[in-house]
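Generate a structure from the sequence data that follows.
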Amino acid sequence: MVSFRAASAEAMAALTDKLGGVAEASAAKVADDLFAAARTLRSEGALRRFVTDQSVAAPARAGLVGDVFAGKVDPAAAELLSAAVAARWTRSRDLPDALEQLGVVAAVRSVGAQAETLVDELFGVRQLVKQNSDLRNALSDPARSAADKSALLDTLLGGKVLPATVQLVRQSLSGSYRTVTAALEAYERTAADVHGESVATVHVARPLDERAQQRLNTALSRQYGRSVHLNVVVDPAVIGGIRVEIGHDVIDGTVSSRLDDARRKIAG
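Below is the predicted model:
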């Protein structure tokens, strides 16, 4: 997830509260509109600088945005855009970043009680891209059009995952993050965070049974003071033990890690 500072953090908090009033039924359309607005503001530097210029009266900034997006966005999205350009931003580029983040939150809210499924599916797609170099290269190839990449995704995911998963995977192609997998990882964390959870990626040599997953989930939830969604990666290189990545923390109790430590001590 994008981190905001000072005025931008306050603006983002206020907009997130405002987004909470958007109906679930219209959230997917609002997400698409916010993503489109973020793309426009990133590509149109003059427009972005004007609507974040505090020397320009807020009504003038809102009026221009209203003219640019008139008839093109859902009324709820239009209200959010007006509120966004009326706010104060620490950096001009924070505005499109915030709109994208709000779009992700709207997409998450569009699935209602299926948020756990959404997190699982985003993780599954991220692992698929990470492990398949041909797919990864195709999605990052600047010579391929956005339409071509979207068609490829439709072939892979169409009818197999939630519409919100497809929506967010398409958004991951926008280039606002360093890579597609980095975008998907950020979207996973946002999807979990919307529902009061953290995401832990667990690396093991063999699949964990349900009881083991429950014990680990309980221990991590107690340690971090909130529910934790587990993404389990089976990796033979682990050999034995377990490695947990949650936020910026890494808990490494793997055999491979202990072997590496032993090798370093011997070499030193």
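
going forward, measure contacts and count neighbours with C-alpha atoms only.
OK.

so how far is the lengthiest helix in the chain from its chain's centroid?
Scanning the chain for the longest helix, with DSSP state H as the assignment, gives helix 24-43. Centroid separation between helix 24-43 and its chain, computed with C-alpha atoms, centre = their mean, to the nearest Å, is 14 Å.

Quick one: list the elements packing against that helix.
With contacts defined as 3 or more C-alpha pairs under 8 Å, 6 or more residues apart in numbering; DSSP states H and E, helix 24-43 has these neighbours: helix 45-51, helix 75-86, helix 94-109, helix 163-171.

quick one: that helix to helix 163-171, angle?
For helix 24-43 and helix 163-171, the angle between their directions (axes from the mean of the first three to the mean of the last three C-alpha atoms, to 10 degrees) works out to 0 degrees.

Would you do the same for the sequence below? I want to compare the two.
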Amino acid sequence: MQGSSRAAAVGSREALTGALAATADRSRLAEELFAVVGALDSNPTLRRALADPSREGADKASLAEQLLAGKVSAETLVVLKGVVGQRWSTERDLSDTLESYGVETVIAAAEAADRADRVEDELFHFERIVAANEQLRGALGDQTVAAEHRAALVDSLLQDKVAPETLALARQAVVAPRGRRFDRTVAGFLDTASARREQQTATVTSAVPLTEDDRNRLAVELASIYGGKVHLNTVVDPRVLGGVKIEIGDEVIDGTIMRKIDAARRAMGA
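Down below sits the predicted model:
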């Protein structure tokens, strides 16, 4: 985001915070925010009107209220007015921020139910499953197939197997990719979750599944190194043979046996 959009995102956050505090039905709030994003994406005229930097913020907020009062909850309207009342560098920055607030609202619902870690784990692993299955990846990403059919496919795969918040985010990523690949959309959702929870995320690859004790110990060690909470996304890959590979931010700590074998081969000129 450019400077004015960064300031707009900061300025609009109070509206989201207030809406989350005011409503117990965060699922509805998230659904409505996602629906508003869809409406803006499909209606360029409306999007330009609400993002127009030459119009007064109060004027744009009034327009939003005229259009949506009685059609969405009071909390959703508060968030929307708080967002459109700011000055955005681009129209996309406005809709991206609304989408991120929808994701945050889903995560807030998971936090209230004490399953935010579970949601992050499930969403990460679903993306990995999709990435490894070319047929499934194609089916979920086929924009010529109606959105409701793609949503139904997600339901058939995840219904009653994951947390409701995981299902909501997986459906949203498939139904409204907004020009992005599924993996990029999910990565963005997970980044939003990490930012909301004020944590860093580490992807840990090992030859065998880590035990819960291993996960907890590694999370504590990484937190002591990087500061703050660290959430682990784990990947099992027998090809690494042993040890672990850790990716956190832009850093990679590769302590796998395969890496050591590769290093030995290079040293021998193989």
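
TM-score for the pair, please.
Their TM-score after superposition, calculated using TM-score structural alignment, normalised by the length of the first structure, is reported as 0.90; 265 aligned residues with a C-alpha RMSD of 2.0 Å.

circling back to that earlier point, buried residues in the longest helix of the first structure, which are they?
Of the residues in helix 24-43 of the first structure, 24, 26-42 count as buried by neighbour count, 16 or more other C-alpha atoms under 10 Å.

picking up where we left off before, could you export the helices and strands packed on helix 24-43 of the first structure as CSV, including mean neighbour count and distance to Lys130 of the first structure?
What follows is these, written out as CSV (neighbours: other C-alpha atoms under 10 Å; distance: least, C-alpha to C-alpha, whole Å):
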stretch, mean neighbour count, distance to Lys130 of the first structure
helix 45-51, 17, 33
helix 75-86, 20, 33
helix 94-109, 26, 21
helix 163-171, 21, 13
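
And these: which comes nearest Asp249 of the first structure?
helix 94-109 (23.0 Å; C-alpha to C-alpha).

C-terminal to the closest one, what's the next element?
Secondary structure here is assigned by DSSP states H and E; on that basis, the next helix or strand after helix 94-109 of the first structure toward the C-terminus is helix 115-131.

Superpose on the second structure and give me the mean offset of that next one.
With both structures laid over each other, helix 115-131 of the first structure and its partner residues in the second structure are 1.6 Å apart on average (mean C-alpha distance after the TM-score superposition for the first structure).

which helices and strands does that helix pack with?
By 3+ C-alpha pairs under 8 Å, 6+ apart, helix 115-131 of the first structure packs against helix 94-109, helix 133-140, helix 163-171, helix 180-194, strand 227-234.

how about these in a markdown table, adding distance to Leu118 of the first structure?
Formatted as a markdown table, those follow (distance: least, C-alpha to C-alpha, whole Å):
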| stretch | distance to Leu118 of the first structure |
| --- | --- |
| helix 94-109 | 8 |
| helix 133-140 | 21 |
| helix 163-171 | 6 |
| helix 180-194 | 7 |
| strand 227-234 | 11 |
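
of all those, which lies closest to Ile246 of the first structure?
Set against Ile246 of the first structure and scored by C-alpha to C-alpha, those come closest in strand 227-234, at 9.0 Å.

Read off where the next helix or strand after that closest one ends up in the second structure.
Per DSSP H and E, strand 227-234 of the first structure leads on to strand 242-246 as the next helix or strand towards the C-terminus. Per TM-score structural alignment, the counterpart of strand 242-246 of the first structure in the second structure is residues 244-248.

Give me the contact list for the matching stretch.
Stretch 244-248 of the second structure is contacted from outside by 200-207, 252-256, using C-alpha atoms under 8 Å, 6 or more residues apart in numbering.

Between all of the residues you listed, which two are separated the most?
Across those, the longest distance by C-alpha to C-alpha is 23.0 Å; it joins Gln200 and Ala207.

can you tell me which residues contact Glu75 of the second structure?
For Glu75 of the second structure, the contacting residues are 19-20, 22-23, 29, by C-alpha under 8 Å, 6+ apart.

Tell me, of those, which are also contacts in the first structure.
Checked against the first structure using both residues aligned by TM-score structural alignment, their matches' C-alpha atoms under 8 Å, the contacts of Glu75 of the second structure keep these contacts: 20, 29.
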